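Student: Take this sequence and fold it.
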Amino acid sequence: MGALSIKQVRKSYGPVDILKGIDLEIDEGEFLILVGPSGCGKSTLLSIIAGLDTATSGNIQIAGRDVTHQLPRDRDIAMVFQSYALYPNMNVAQNISFALEMRKVGKAEREAAVARVAKMLQIEHLLDRKPAQLSGGQRQRVAMGRALARNPKLFLFDEPLSNLDAKLRVEMRAEIKLLHQRTRTTTVYVTHDQVEAMTLGDRIAVMKDGTVQQFGTPDDIYSRPATKFVAEFIGSPAMNMVNAGVAAEGLSVNGQAIALTPEQQQALRAAAPKSGCVLGVRPECVRLADAGLAGRLTLLEPTGPDTYAFVDTAIGPLVLRTGGRVPQRVGDAVHIAWDAQDLHVFDAATDRRLG
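Tutor: Here you go, the predicted structure:
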């Protein structure tokens, strides 16, 4: 039995199904990411885990204990919200210790807990300040400190970094990862940011329209996306996608033969897709070459360490990501290439991966 077990959880509002039978299980100490676009059901699932919402059907267990119908206070969880939810009339120390005080924890134990988490989060110098005197990053640390003081069985994070600027998001992302490495508390973290998902999670559940499209490690999700949606959602820039027809020796796009590996050819023959395929290749796997698919450079986007190059080709517009600067200029004729093992092939009818 895992630290968190979610079995066939469904949520409906009248005829509208928000969650359509979610099954997930994570082990003690794991960091689970729920990621997906707005409206996919990830925050609803987190609310059901927390007890802030009730499932229409299904079962939630925490550390082997059925909590499906228990109140939030009885689930031994701590939640960090997007809005921080700090009490404005209390200073930092009081905010951190308030939940412990409500649980009738003794003063000496409360003070020890405040000192412990303040040291861990490096906010000892802020303990006498009110929330209005804190920056966004400092408020987020206080919100995490309040959760840490509880020493719960389960941490729940609901898009905690979405209100921070880009620099602070990077800093706080590192703080959260270091915090988890120190405490090894089982954690569920909701985000729509795929960079957060890839950098923080031990395992990721990619959600769409109330279903889990894929559940696996960051490497699984990135290297072998189970569906076309997962392939396009994870990765930046997004994976290049082109519609392909099935040819005698593999796939063809606008008359251009596409070389496949023997394994890909075998999967293609076994599936025999009637509606054709969708072919995907990540921008970082496409390269400028002396020979290959001919095209014309239409746009360059230098980002500093990398450059994104947009190329019009006979099979459609493609994006490549390359380190450093590109010597060619917009309008130049170029050739691009990739390795067959870097291709991803999806059934056009089902969007499922082939092989």
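
Student: only C-alpha atoms for contact and neighbour calcs from this point on.
Tutor: Noted.

Student: same for the strand or helix carrying residue 346, what does it pack against?
Tutor: According to DSSP states H and E, residue 346 maps onto strand 343-347. Strand 343-347 is packed against strand 277-281, with contacts defined by 3 or more Cα pairs under 8 Å, 6 or more residues apart in numbering; DSSP states H and E.

Student: list the helices and strands the strand it packs on packs on?
Tutor: Using 3+ Cα pairs under 8 Å, 6+ apart, the elements in contact with strand 277-281 are strand 240-247, strand 343-347.

Student: As CSV, those with mean neighbour count would be great.
Tutor: Formatted as CSV, the helices and strands packed on strand 277-281 follow (neighbours: other Cα atoms under 10 Å):
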stretch, mean neighbour count
strand 240-247, 19
strand 343-347, 24
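
Student: want to put them side by side, so please do this one too:
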Amino acid sequence: MSKQSLRSFSILLVITLLISIIPTIFATEKTDKKAEEKKEETAFVSAKLVSDATMLNEPRADAAFVAGLMADTDVKVLQMGLSWCKIDAGLAQGYVASRFLRFSDVPEQESFAIVNAKNGRLTLREKPNTKSKALAKLKNGTVTAVLKASDKNFTLVAVDGKEGYLLSNHLELTGPRESLGTGKIIHPDHPGKVRKIRMRWDDKTGSNVIDEYKTETPVIILSKGETWYEIEVLGKRGYMMKKFIEEAAAPAPAPAPAQPAVPAGVQQPVQPQQPGAVPTLVPTIPQPDTPFVPSPTASPEPGEYVEEGEVLEGVPDDE
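Tutor: All right, here's what the predicted structure looks like:
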């Protein structure tokens, strides 16, 4: 093969290699760009700390410490809640009590708006009119942050990374709440099996279902009644029957310091008695045995749980 032919072959080989490599480079860059965009698309609502606060790893006051945050720190709220909000403070994520967060300059007692629509859902709109573009459909019980005090017709809110307007007469305005602890959803009659339990808008059965959640889903407890608990689940507030909630146990107290052992052969000091005092033994009265009477097993409330895969009927949206 001549030198010229060899040179031509080499050039052709280089061109072939470039043609095969360049698409791979662009494909890799495109994939990396999509991954970055997806990371940046994590929905959040901006908020500011009104005072120094502690970030914890769970939404309860006795949870493990994550970080200490200073007043006026800007944070991203990843999950809204009346009692606790999950936040991203830049270097760490965790939970902060909602009373430490402000989303706008509205009064604290009206800083949250809960969806309360007649038909179970409400449309979040781009502008304050019913003909404006729909941004999202929000189910009853959804907790939103109020950005602008409500006027006669609409309230500007933020939720799940979106800002928009909701009809004011379908909202319940409220301030931060204190929680009574945490727990998880269970089904006492079907332990170990996956069941879906209904959360409701009111503490009664009927056509007021907000959503349904699988057993083992964590909940935050806001208030307790004889039959119903008021709870928060994944950014929604509602009611669920007490028997379907297992409260989380409080952390075990630290063990008491051990008492030093008395060396062998050392006599314990004897407490002196008063002169003339005669020790008196208190007679014990035998108590009759109380027969065990088993409590009746409560039957599950009809309609409060559904089998895996069952779908609730659809309802029309409010404007």
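
Student: tm score of chain vs chain?
Tutor: Put the two chains on top of each other and the TM-score (TM-score structural alignment, normalised by the length of the second structure) is 0.23; 128 aligned residues with a Cα RMSD of 6.8 Å.

Student: circling back: can you add distance to residue 207 of the first structure and give the helices and strands packed on strand 277-281 of the first structure back as JSON lines?
Tutor: Below are those laid out as JSON lines (distance: least, Cα to Cα, whole Å):
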{"stretch": "strand 240-247", "distance to residue 207 of the first structure": "20"}
{"stretch": "strand 343-347", "distance to residue 207 of the first structure": "18"}
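
Student: among those, which is nearest residue 311 of the first structure?
Tutor: Of all those, strand 240-247 sits nearest to residue 311 of the first structure, with 11.3 Å by Cα to Cα.

Student: Can you tell me which helices and strands the closest one packs against?
Tutor: strand 250-253, strand 277-281, strand 316-323.

Student: The shortest one packs against which elements?
Tutor: Here strand 250-253 of the first structure is seen to pack against strand 240-247, strand 256-258 when contacts are counted using 3+ Cα pairs under 8 Å, 6+ apart.

Student: quick one on the thing from earlier: right, so of the helices and strands packed on strand 240-247 of the first structure, which gets closest to residue 231 of the first structure?
Tutor: Going by Cα to Cα, the one of those nearest residue 231 of the first structure is strand 277-281, 7.9 Å.

Student: List the buried residues in the closest one.
Tutor: 277-281 (16 or more other Cα atoms under 10 Å).

Student: doesn't residue 157 make contact with residue 147 of the first structure?
Tutor: No - applying Cα atoms under 8 Å as the test, residue 147 of the first structure and residue 157 come out as separate, 9.9 Å apart.

Student: any shared contact partners between these two?
Tutor: 79-80 (Cα atoms under 8 Å, 6 or more residues apart in numbering).

Student: Now do the buried residues in the top helix by length along the first structure.
Tutor: Secondary structure of the first structure read by DSSP state H shows that its longest helix is helix 166-183. Neighbour-count burial for helix 166-183 of the first structure, counted by 16+ other Cα under 10 Å, picks out 169, 172-173, 179-180.

Student: show me where the first structure has helices.
Tutor: For the first structure, the helices defined by DSSP H occupy 42-50, 92-102, 107-121, 136-149, 166-183, 194-200, 218-223, 228-233, 262-271.

Student: Would you mind giving the ones you listed as CSV with distance to residue 297 of the first structure added?
Tutor: Shown next, in CSV, are the helices of the first structure (distance: least, Cα to Cα, whole Å):
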stretch, distance to residue 297 of the first structure
helix 42-50, 39
helix 92-102, 55
helix 107-121, 48
helix 136-149, 41
helix 166-183, 30
helix 194-200, 28
helix 218-223, 27
helix 228-233, 23
helix 262-271, 30
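
Student: Pull the most distant pair out of the buried residues of strand 277-281 of the first structure.
Tutor: Most distant of the buried residues of strand 277-281 of the first structure, by Cα to Cα, are 277 and 281, 13.2 Å apart.

Student: Need the overlap of contacts for those two.
Tutor: Counting by Cα under 8 Å, 6+ apart, nothing touches both residue 277 of the first structure and residue 281.

Student: Just want the angle from the strand holding residue 346 of the first structure to strand 240-247.
Tutor: Counting by axes from the mean of the first three to the mean of the last three Cα atoms, to 10 degrees, strand 343-347 of the first structure points 70 degrees away from the direction of strand 240-247.

Student: Strand 343-347 of the first structure vs helix 262-271, what angle?
Tutor: Using the same axes, to 10 degrees: strand 343-347 of the first structure against helix 262-271 is 0 degrees.

Student: what's the helix or strand for residue 238 of the second structure?
Tutor: strand 236-241.

Student: Which SSE is immediately downstream of that strand?
Tutor: Strand 236-241 of the second structure is succeeded, C-terminally, by strand 245-247 (DSSP H and E).

Student: tell me what that next one is packed against?
Tutor: strand 181-185.

Student: What are the buried residues along the strand it packs on?
Tutor: Those would be 181-185, for strand 181-185 of the second structure by 16+ other Cα under 10 Å.

Student: Adding distance to residue 147 of the second structure, write the residues you listed out as a markdown table.
Tutor: Output for these, formatted as a markdown table (distance: Cα to Cα, whole Å):
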| residue | distance to residue 147 of the second structure |
| --- | --- |
| 181 | 28 |
| 182 | 28 |
| 183 | 31 |
| 184 | 32 |
| 185 | 33 |
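
Student: Which of the residues you listed sits closest to residue 122 of the second structure?
Tutor: Among those, and counting by Cα to Cα, the member closest to residue 122 of the second structure is residue 185, at 26.4 Å.

Student: so the closest one sits right up against residue 218, yeah?
Tutor: Yes - Residue 185 of the second structure lies in contact with residue 218 (Cα under 8 Å); the separation is 6.5 Å.

Student: Lovely, talk soon.
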